[in-house]
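Participant: coordinates only, sequence not included:
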């Protein structure tokens, strides 16, 4: 279990006073890693952007302290549970209350959004788990089985299961469509604080106050391995996006674990204290903690952390590892069957179902009117939530104008829908035998049975309610035809521009599919359209490992043009790309130029030296632009000042 200890890979990012009273809960957005929500004893939910000092939005309406928070995967909705047992769902983009849900008799300890459907799961101190349909304001089902407070809930990546962790030392796995428990995992000797599904495989991780992390196989229903004898209770866990390792947050450190066999790859010392949540963005792990009314955020540079045989940043020579990574090998377990599409966010629609007739009341409506979403910082609000609408609208426009759905690609209305059984058939104890939710023969939507068993709440769901909806082709074509006719009116020039841009992007994508990044960038540059270069750089910037020295020689002249562009988005992309190049390659360039001449003939070194000289010349030209623009005010001025400091070595 011994592992290297790193202290330089982590640093404190920010400390803010988040509430007028004690902070009781906080959560990070998992999509961007930059959205932070805090709940306090002042009964408010405040929304922040990580590394910005001002509150963006304040959500009011709860009359007791906030106990639990969760942000949905698209970072459009947030749900908050209170000490009194009430739950409120807000629409962040529309800045308004969406739903108020009542039913629990005690504190809400845990919440989670379904990855596709319009459902929220809640766990309470009253030991119950409830599944809510946000569209209908109603409780879909109540899962009973835990004997103490339910501390953590997680939906599986395929949306078919729900895992729960509780103070009764157990982890339970629930089948959503069958409406009953699939299995109970026992083995922890203390309250289980957190549970997390592997992003790809049938594997579940749980962390407990007994200072252990356990890994469970979801096919064989048995423990895979157990990490024991840590110094403090496990507060939060998070799988790496590619599933190679598990990050675990403790009082004074971040630990990186493997499970077959169990081992600790790395220990990063982080004095974050009461760490509450972790998220990953751009190869950086963000951690947030709280103490009284203060919230602190921390950053761990994952490129400098050892994980599953990878090589920490810095152990490279001309962008090649000194030690080749150990191959992770193929998956040992089944992979989740994910749908290829996602559902839209819940809409206020009318239903004639039993749940819709019984759930609304004048009390609920009055409560929603009293709940408010107050925008505290309009500029930050627009910067965070409006760009997503603009990007979505652009892609929607492109898909409608240029790539209409063909009859072969669309799903026919009467086409059979086959429901995949999450787990293979196997012998289980009678009391937890999992009922089949689908036969091997495909069945239509109309034939899917309603969830069985007796219930106390209004029901009316089918297995397909936990999967994205399939559109009717005739309706889709009609809507698309109307949309195209409306959009084209008075926008012929825009349509021509978008069609041309799409054609150019298709050309670049064809080269990209070969795996040659350098040639992809060359083709984008040859097209002589900066918008295409920007689109490509926005993708490359997401993964620093794609950058190579010869790529810099091609991109730097384009960055020079972007920094002088009149379009803010072009300038922002140019600054991001330049910052990545400076952080990754400037030390290599300066070291190569300062090194004494080599003795003998070394062709590889000569080629590298030539590239370094070319990059140095281009960076000198760009440094003059950066210096002139560093005096600007606003967001871009701050970015240019940061770049100016990074480029100081060139002077």
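Facilitator: Alright, I've got the coordinates. Being a predicted model, the structure only gives us computed values, none of them experimental. Numbering: from 1, shown residues only.
Participant: For the rest of this, base every contact and every neighbour count on C-alpha atoms.
Facilitator: OK.
Participant: The closest residue to residue 169 other than its chain neighbours and residue 504, how far apart?
Facilitator: Among residues not flanking residue 169 along the chain, residue 191 sits closest, at 4.6 Å (CA to CA, 6 or more residues apart in numbering). Look at residue 191 and residue 504: by CA to CA, to the nearest Å, they are 56 Å apart.
Participant: Please compare the first structure with the one that follows:
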């Protein structure tokens, strides 16, 4: 990052508390790059203006957590899919529910609006892709071909094709007018999280958990190139508007790729964590990420990013220079022919697609009473009227697209960069009338100018904070005689322990430090023991193999050690063997029933890998006819498979019980339940 505000490459716009529970999805409006919608485990959809802390509109109606969300091309509609498989479409200009669509049997994982017609595509954990006519509340077609959850859907810029990607490592291309699958790309070795069409050419990009970005030629239906520079799973990609390069939002960095030949033009460090969506406006890349209840937005100035094919980051002068980029306006592939009007309705499906039953009267489907009830219970509450009026103007006869502010987001000056630890919350500020901070006299030392001359005891004495009105349920296990607060005075943060007593007792530095350190000794003992156990496991791994080290971790009877080990093994599925399954499956049951969220997540990931890699082998081995003669190797494999089968049957009851839970892990358990169908 540059040293001055004038040459700043990237900066953080803001961080807000977006929901009352964990955020599960978000999307940026690609038309304006100024609208953002978030979905949470509180079953709400909240609408935001980028760079403003107040929620513009809160949309309700879903009864289960929102899993996927998407704006229409003109940003006048937003659709959200939930864990129950229902879809709700809201009209943002009218501030009301527009449609409720029912039909999926599991979580909605992906959504996309048709760029011209009144159609909507949805992908689910039930492996189906559905095309909806949102004017008539009807499902037009059901595309079947994926074998696992469909994670991303995208319509082509001309509206003739639909691309889908999923956890089965595949990318599929569907012809909407012909109702059939045109191509299937299976080169990825991990689940495919994101796909994007080139804005002009017949080219498709896909990002996967295998840490690669692949480019596909849509004329020859073959892979053009593969970029392998990512350090983590690829979750967000976006083409530059002129199509000269592709941006990939990696963990704490932005990468700029070319594909012919494949190369990385630039890498920009940005501390955005796991970025969830990207949008481009006025030569600025807008990014958003979420963590628990917080949502952060960032800006990258693309005028300072290398996007040329003739300059590669880190190239040494004198090296061979790559050919100059293809001039604008000339491409090596066909360009999309965008229609002037809305697309015609797709024809009846012929293969790989199942059409839904339609009632007579021009295919119009009568809405069910359940859907009518859902519409009545869905609301759109405007929470910031001024921001709403600024963005959404009344509809006019020419265009439904609301006017947008085309000003770029300015970079903050260096002395005005906000503390990243401070999170803005869209609620009324706490009144500060009771906060008494005496102003130091001229003879006293100013803490801000000379902090070393101010003792901790004098600082604690100078602050009088009345106990806030905290409900007993939120206090937890803290002693009733103490309250802990985070106090920020003159941009200097410290933790104060305010003793509840009738008289103001003198506190010296030693007693203040002893209060702050209270409880640290216990934590240090726990961490020291854990570090010692991890050193033991590492020594066993170095001398033996993965199986031996995992056996030692299990023998320690410490789930934290096992979780640390599994987090490493899960990153490389090739380390998994059938021997490991017999050792780990009993431990996975403990992890799934743990009260710690990270333990449950690790257990779900490990069980998913085992089911994907070994369930077919286990079922085939147990159902195979007995061999003639003595085959010791086969008998050993049969015994291991039989043991694994029994352990998986026990786990299936746990998964079934937790599949109905609400929250982030409810989705994971429902996915595991689908994978365990083969046990029956």
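Facilitator: Okay, I see it. As the structure is a prediction and not an experimental result, all values here were calculated from the model.
Participant: Give me the neighbour count for residue 362 of structure 2.
Facilitator: Other residues lying near residue 362 of structure 2 total 7 when counted by other CA atoms under 10 Å.
Participant: returning to what we had before: and residue 191 and residue 504 of structure 1? which has more neighbours close in?
Facilitator: More crowded of residue 191 of structure 1 and residue 504, by other CA under 10 Å: residue 191, with 23 against 18.
Participant: Now do the contacts for the more buried one.
Facilitator: 166, 167, 168, 169, 170, 208, 209, 210 (CA atoms under 8 Å, 6 or more residues apart in numbering).
Participant: Go through these and say which is closest to residue 495 of structure 1.
Facilitator: Nearest to residue 495 of structure 1 among the contacts of residue 191 of structure 1: residue 166, at 55.2 Å, using CA to CA.
Participant: Which residue, other than its chain neighbours, is closest to the closest one?
Facilitator: residue 150 (4.2 Å).
Participant: ok, that neighbour touching residue 130?
Facilitator: No - taking CA atoms under 8 Å as the definition, residue 150 of structure 1 is not a contact partner of residue 130, at 10.9 Å.
Participant: okay, and the common contacts of these two?
Facilitator: Residues touching both residue 150 of structure 1 and residue 130 by CA under 8 Å, 6+ apart: residue 123.
Participant: how about the strands in the stretch 51-200 of structure 1?
Facilitator: Applying DSSP state E, counting those that start in this stretch to the stretch 51-200 of structure 1 gives strands spanning 57-60, 66-71, 77-82, 87-91, 96-101, 108-113, 119-124, 129-133, 138-143, 150-155, 161-166, 171-175, 180-185, 192-197.
Participant: would you turn those into JSON lines with distance to residue 339 of structure 1 and mean neighbour count?
Facilitator: JSON lines is the format used below for the strands of the stretch 51-200 of structure 1 (distance: least, CA to CA, whole Å; neighbours: other CA atoms under 10 Å):
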{"stretch": "strand 57-60", "distance to residue 339 of structure 1": "33", "mean neighbour count": "20"}
{"stretch": "strand 66-71", "distance to residue 339 of structure 1": "21", "mean neighbour count": "27"}
{"stretch": "strand 77-82", "distance to residue 339 of structure 1": "21", "mean neighbour count": "26"}
{"stretch": "strand 87-91", "distance to residue 339 of structure 1": "24", "mean neighbour count": "22"}
{"stretch": "strand 96-101", "distance to residue 339 of structure 1": "26", "mean neighbour count": "22"}
{"stretch": "strand 108-113", "distance to residue 339 of structure 1": "17", "mean neighbour count": "26"}
{"stretch": "strand 119-124", "distance to residue 339 of structure 1": "17", "mean neighbour count": "26"}
{"stretch": "strand 129-133", "distance to residue 339 of structure 1": "20", "mean neighbour count": "22"}
{"stretch": "strand 138-143", "distance to residue 339 of structure 1": "22", "mean neighbour count": "22"}
{"stretch": "strand 150-155", "distance to residue 339 of structure 1": "15", "mean neighbour count": "26"}
{"stretch": "strand 161-166", "distance to residue 339 of structure 1": "14", "mean neighbour count": "26"}
{"stretch": "strand 171-175", "distance to residue 339 of structure 1": "17", "mean neighbour count": "22"}
{"stretch": "strand 180-185", "distance to residue 339 of structure 1": "22", "mean neighbour count": "20"}
{"stretch": "strand 192-197", "distance to residue 339 of structure 1": "17", "mean neighbour count": "26"}
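Participant: Of all those, which one is nearest residue 568 of structure 1?
Facilitator: strand 57-60 (24.8 Å).
Participant: Relative to residue 225 of structure 1, how far out is the residue lying closest to residue 58 of structure 1 once chain neighbours are set aside?
Facilitator: Excluding the flanking residues, the one nearest residue 58 of structure 1 by CA to CA, 6+ apart is residue 46, at 4.5 Å. Separation of residue 46 of structure 1 from residue 225 of structure 1 (CA to CA): 39 Å.
Participant: More neighbours: these two, which one.
Facilitator: Neighbour count, other CA under 10 Å: between residue 46 of structure 1 and residue 225, residue 46 has more, with 23 against 18.
Participant: So that one sits against residue 69, correct?
Facilitator: No - counting by CA under 8 Å, residue 46 of structure 1 does not reach residue 69; the two are 10.8 Å apart.
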